[in-house]
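1. predicted model, plus sequence, below.
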Amino acid sequence: MSALARFLFGRRARLRWIHLILGGALAMPYVLVGSVVVGPFTGVDDVFGSLTLQLASFAVGLPLAAITSLFPLTRPLEAGVVRSLCGVEADRLAYGPARSKGEKGRTAAWFTLHLGVGGIVAGMSLAVPPFAAFLIVLPFVPALRDGRPGLPGPLDGAWGLALAPLAGAVTLVALAGCAAGCGALLARWAPALLGPSAEDRVAAAEARAADLAVRNRLARELHDSVGHALSAVTLQASAARRVLDSDPRFVREALAAIEETTRRTVGELDAVLGVLRDGDAPGTAPAPTLADDLDGLLDRTRAGGLRVSANVAADPRTLPPAVSREAYRIVQEGLSNALRHAGERVTVAVGVDVLDGHLRITLENPLAGTGPTGTVAPRPGGGHGLRGIADRARVLGGSARAGPVGRIWRLEVRLPLGRTP
């Protein structure tokens, strides 16, 4: 019973009833136009004095409603009302103007259906409650039946009068059931008539994919630049603290490296976040490349206490900009991994050369330690950086491999050049 009561009189049923009454209100101008046609055609001056002529005016007005539904704002407005009053999920509706013939046809069908069913339910909502109230109070108000020979036959007898309140209550429940059923049907049909077309779904999927790609790219940029900077600054500050009293020169160099690292990272961070600021121009700091800052990157890493040997056989100035930019981030992330995981006083070997039309980047460093049996201990932590390196390589059509080779951790990335520099 409670489920039936919610279906008939619950909040969703009431909102859908309001939706139907709005449809009836929207239908009235079309009914008036229809009466202008039906009246002269039938020769009747008072069209609204006859239920049959009212229905005829209603039938004439609905095709006019279908024509006016081609107005561009019809589908967005109807979709918004359906979402708010009928309880249809937002992602199942389309909010742009109908453009194709199919979309216009479905919008016209929905608008006609809304006004047609809404007009009938609205008319019933105006006529039935007064009649039901009359039946409910009829046995208790003699003035309503005294001297009224026009009362229906069943109401003239004692049993008729006794059952009149029940009949009135049943009539009201029937009206609520009719409104709830019509509202539920319209809510069920709304996604099919007002929902996105196949083209809309493809466009939405492409927009989501493009947005996800931008978010992933920004996440990689932030991870690589900020993560590397924090790792380098942490080690530089730690090294400076340990030799603060014994080696002031090294401390000054470490502080200078910290200053330079943070300055560059703030500039890169501003450039990345500029993309996220609605209405703001992107930041002015350019994306770093091998040609611009490979030497600086290696120097700042060495200032953190990590020994780096570099063998750069390829000329960074001849690399395509996209390859040079992604290669810089790959080297940066590889050094960050070494800073975090390789341990202190190790040497990282960085190699950049050209092999078989690909830019090959290699980073090698000793593993952090060995287990009690002499086997190589697993590399702790990490994971996100290596996935980011693999993603960068895959975007350019390249490949990335990382893992232990004996007692050495080796990262090898190949990026296609398209031509040999």
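-> Cool, got the structure. Keep in mind that what you see is a predicted model, and the values were worked out from it rather than measured.
2. from here on, just use CA atoms for contacts and neighbour counts.
-> Fine.
3. what about Ala98, helix or strand, and which?
-> Element membership for Ala98 (DSSP states H and E) is empty, with no helix or strand holding it.
4. nearest spatial neighbour of it, skipping sequence neighbours?
-> Lys104 (5.3 Å; CA to CA, 6 or more residues apart in numbering).
5. how many other residues sit next to that neighbour?
-> Per other CA atoms under 10 Å, the neighbour tally for Lys104 reads 23.
6. for Gly102, same thing?
-> 12.
7. helices of the stretch 151-300 of the chain, start to end?
-> Secondary structure of the stretch 151-300 of the chain (DSSP state H, counting those that start in this stretch): helices at 158-194, 198-242, 248-276, 290-303.
8. CSV for the ones you listed, including distance to Leu396?
-> Converted to CSV, these look like this (distance: least, CA to CA, whole Å):
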stretch, distance to Leu396
helix 158-194, 40
helix 198-242, 13
helix 248-276, 20
helix 290-303, 16
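9. quick one: which of those helices is nearest Val38?
-> Closest to Val38 of these is helix 158-194 (CA to CA; 27.8 Å).
10. buried sites along that closest one?
-> Judged by neighbour count (16 or more other CA atoms under 10 Å), helix 158-194 contains these buried residues: 161-162, 164-165, 167-169, 171-172, 175-184, 186-187, 190-191, 193-194.
11. list the helices and strands it packs on?
-> The contact analysis (3 or more CA pairs under 8 Å, 6 or more residues apart in numbering; DSSP states H and E) places helix 158-194 against helix 2-9, helix 11-42, helix 101-137.
12. hmm, Trp110 and Ala190 touching each other?
-> Yes - here Ala190 reaches Trp110: they are 7.3 Å apart, a contact under CA atoms under 8 Å.
13. and the spatially closest residue to Arg360 that is not a sequence neighbour, what element?
-> In this structure, Arg360 finds its nearest non-sequential neighbour in Arg414, 4.6 Å apart by CA to CA, 6+ apart. Element membership of Arg414 [criterion: DSSP H and E] is strand 408-416.
14. grab the nearest non-local neighbour of Gly267.
-> Of all residues not flanking Gly267 in the chain, Ala285 sits nearest, at 5.5 Å (CA to CA, 6+ apart).
15. show me the contacts for the one you found.
-> Residues in contact with Ala285 (CA atoms under 8 Å, 6 or more residues apart in numbering) are Gly267, Glu268, Asp270, Ala271.
16. out of the residues you listed, which end up buried?
-> Glu268, Asp270, Ala271.
17. hang on, the earlier thing: now distance to Arg145 too, for the helices and strands packed on helix 158-194, in CSV please.
-> Listed next are these as CSV, based on distance: least, CA to CA, whole Å:
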stretch, distance to Arg145
helix 2-9, 32
helix 11-42, 32
helix 101-137, 10
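18. wait, which of those is closest to Thr420?
-> Ranking those by proximity to Thr420 (CA to CA) places helix 101-137 first, at 52.0 Å.
19. included below, for side-by-side comparison, is a second structure:
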Amino acid sequence: MRKGEPDGAEDKAGAGPRAGRAGAGAAVRGGLGRLFGPRARLRWVHLILGGALLMPYFLLTQVAVGILAGGVNVLASTPLTFIAYGVSVPLAALTAVFGPVRPLSVAAVRAMCGVPGELLAEGPDRSWAARGRAAAWWSLHLGLGAAVSGMSLAVPPMAVVLIALPFFSSLQRVREGPVWLSALASPYTAPFLGIGLLAGLVLCAAGAGVLLARAAPRLLGPTAADRLAAAEERAADLAVRNRLARELHDAVGHALSAVTLQAVAARRVLDSDPAFVREALAAIEDTTRRTVGELDAVLGLLRDGDPGRPDAAPAPTLAADLDGLLARTRASGTTVTAHEDPGPAGDWAQIPAIASREAYRIVQEGLSNALRHGAGPVELRIAVQETTDGKGSAHRELEITMTNPPGAGDGPAARSTGGRGLHGAAERAALLGGRVEAGPHRGLWRLRAVLPLGAGAR
């Protein structure tokens, strides 16, 4: 350390060269990794597989070119060999248009070329544009693969001979092969030429692998039809999940609300009205038993997606389950006045089954909403009405109207239509082409649903 320099100045002065050497070493290691690393080796194998896949096409075109050339051996003529190679590549592309090339290629690229899966298409070709791109990929893969495979077979033995040439006099007397190779393969230059050939082979293989990896997202990536199909699949899956969520919410949510109110009412009169307590406990038992059956049916859909299996509990309907629903709600201490008018059919069993099921769930959600938020008697009206459109055609509608006073501190404005249950009721009605309205009406809270039954509904 020179006089006047602070402590550590010498270390700092040497840090720059050391950092530069470390950076250069890291760059060298990175370059070697790109040439000889696991990914580079897998891409090389992927190219060799492409060359093997081109071999049947090449053998076929080799025979055809040999016949057209007068029955000569194509492999004995370099020009004819390249002609056969040039014809075999478009022939492979033609067959790729009609085969399952894209899904097989996508699987191979994802496993061997290091291309992220989200950049590649899933499933079979859905359009001619996708098939054309797959055919272009097939041509590129098999064409480059054949070239790299040929070099991988020819270059290493040639390089070994050149590297060993200075050490074996018998090899020095052999002058067969290309003229340029015989001129350059002197005992002094042959080892360098052999090493250069090996290096060239590695560089060509690595470059071809990188080219395929960069071309894969363009040629094997999702098309507009693929994205549309994926979006439709996600929408269908979301629709199923929303339907199951509605079933769980309506069945379990209503049961929990009813059981809670029944238990509270029974606790309050436990000593003074044993008969009411017994009635409330019976209602709780019935509610939980029915809810367990509905829950099992929904969980069965989640397990195997089969709503029609023999052990599945039937979905509740107006005809079979409305009276029980009203009785369980009244057992909680809430007064429910029901007005039912099935219309000309005279029986709820005569309306379409799907309308009966969805109407039951809408009534169930309305009662559950009233139990949670209301503070007074509930008035329910269910009626089949006949309407006439502008063309004079008669149509029947099922109208459900439920009103109840708002609870204390939870006025009509506070209970918005943003609840999941009311959203689910609106979705149920929309599936049938109907509508649901919920909100304050003349000082009360009103839920009104209209479900079309069709012109010929009975």
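-> Everything's here; your move. Computed from a prediction, not measured in an experiment: that's the story for all the values here.
20. and Ala229 of structure 1, which of the helices and strands packed on helix 158-194 of structure 1 is closest to it?
-> The minimum distance between Ala229 of structure 1 and those falls on helix 101-137, with 52.8 Å, by CA to CA.
21. quick check: buried residues in that closest one?
-> 103-122, 125, 128-129, 132-136.
22. repeat for stretch 364-383 of structure 2
-> 364-371, 373-374, 376-383.
23. tell me the SS of the most far-flung residue of structure 1 relative to its centre?
-> Distance to the chain centre peaks in structure 1 at Gly147, reaching 68.0 Å (criterion: CA atoms, centre = their mean). At Gly147 of structure 1 the chain is in coil, as set by DSSP: H, G, I helix; E, B strand; the rest coil.
24. give the aligned equivalent of it in structure 2.
-> Using TM-score structural alignment, the equivalent of Gly147 of structure 1 in structure 2 is Gln172.
25. for Ser324 of structure 1, grab the count of nearby residues.
-> Neighbour number of Ser324 of structure 1 under other CA under 10 Å is 23.
26. contacting residues for the alignment partner in structure 2 of it?
-> Ser324 of structure 1 maps onto Ser356 in structure 2 when the alignment is built from TM-score structural alignment. Counting by CA under 8 Å, 6+ apart, Ser356 of structure 2 touches Thr317, Leu318, Ala319, Trp348, Ala349.
27. list the contacts of the closest residue to Val38 of structure 1 other than its chain neighbours.
-> Closest residue to Val38 of structure 1 apart from its sequence neighbours, by CA to CA, 6+ apart: Ser57 at 6.0 Å. By CA under 8 Å, 6+ apart, the contact list for Ser57 of structure 1 reads Val31, Leu32, Val33, Gly34, Ser35, Val37, Val38.
28. which of those residues are retained in structure 2?
-> Retained in structure 2 by both residues aligned by TM-score structural alignment, their matches' CA atoms under 8 Å are the following of those: Val31, Gly34, Ser35, Val38.
29. tally of neighbours for the residue mapped onto the first one from structure 2?
-> It stands for Val31 of structure 1. Under the alignment by TM-score structural alignment, Val31 of structure 1 pairs with Phe58 in structure 2. Neighbour count for Phe58 of structure 2, taken as other CA under 10 Å: 24.
30. spit out the contact partners of Phe58 of structure 2.
-> Ala84, Tyr85, Val87, Ser88.
31. with Pro90 of structure 2 instead?
-> Contact analysis of Pro90 of structure 2 by CA under 8 Å, 6+ apart lists Ser139.
32. beyond whichever helix or strand it is part of, next helix or strand please.
-> Secondary structure from DSSP H and E places Pro90 of structure 2 in helix 78-96. Proceeding C-terminally, helix 78-96 of structure 2 gives way to helix 101-112 as the next helix or strand, assigned by DSSP H and E.
33. after superposing, tell me the mean distance of that following helix to structure 1.
-> With mean CA distance after the TM-score superposition for structure 1, helix 101-112 of structure 2 departs from structure 1 by a mean of 3.2 Å once superposed.
34. now swap in stretch 41-53 of structure 2 and tell me
-> The superposed stretch 41-53 of structure 2 is, by mean CA distance after the TM-score superposition for structure 1, a mean 1.8 Å from where its aligned residues fall in structure 1.
35. give me the distance from that stretch to the chain's centre.
-> Mean-position distance between stretch 41-53 of structure 2 and its chain equals 30 Å (CA atoms, centre = their mean, to the nearest Å).
36. same check on stretch 219-227 of structure 1?
-> Distance, centroid of stretch 219-227 of structure 1 to centroid of chain: 24 Å (CA atoms, centre = their mean).
37. circling back to that earlier point, okay if I get the contacts of Phe58 of structure 2 as CSV plus distance to Gly434 of structure 2?
-> What follows is these, written out as CSV (distance: CA to CA, whole Å):
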residue, distance to Gly434 of structure 2
Ala84, 68
Tyr85, 66
Val87, 63
Ser88, 62
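38. nearest to Gly439 of structure 2, of the residues you listed?
-> Minimum distance to Gly439 of structure 2 across the contacts of Phe58 of structure 2 is 72.6 Å, recorded for Ser88 (CA to CA).
39. what does the closest one correspond to in structure 1?
-> Using TM-score structural alignment, Ser88 of structure 2 lines up with Gly61 in structure 1.
40. quick one: terminal-to-terminal distance for stretch 338-357 of structure 2?
-> One end of stretch 338-357 of structure 2 to the other measures 18 Å (CA to CA, to the nearest Å).
41. mind listing what's buried in that stretch?
-> Residues of stretch 338-357 of structure 2 classed as buried: Asp341, Pro342, Gly343, Trp348, Ile351, Ala355, Ser356, Arg357 (neighbour count, 16+ other CA under 10 Å).
42. in those residues, find the pair that's most separated.
-> Greatest spatial distance among those (CA to CA): Gly343 and Arg357, at 17.6 Å.
43. how far away is the residue farthest from the centre of structure 1 from Leu77 of structure 1?
-> In terms of CA to CA, Gly147 of structure 1 sits 52 Å off from Leu77 of structure 1.
44. go on, Ala342 of structure 1?
-> Ala342 of structure 1 sits 61 Å away from Leu77 of structure 1, going by CA to CA.
45. equivalent analysis for Asp391 of structure 1, please.
-> For Asp391 of structure 1, the distance to Leu77 of structure 1 equals 42 Å [CA to CA].
46. so which of these two has more stuff around it?
-> Neighbour count, other CA under 10 Å: between Asp391 of structure 1 and Leu77, Asp391 has more, with 18 against 13.
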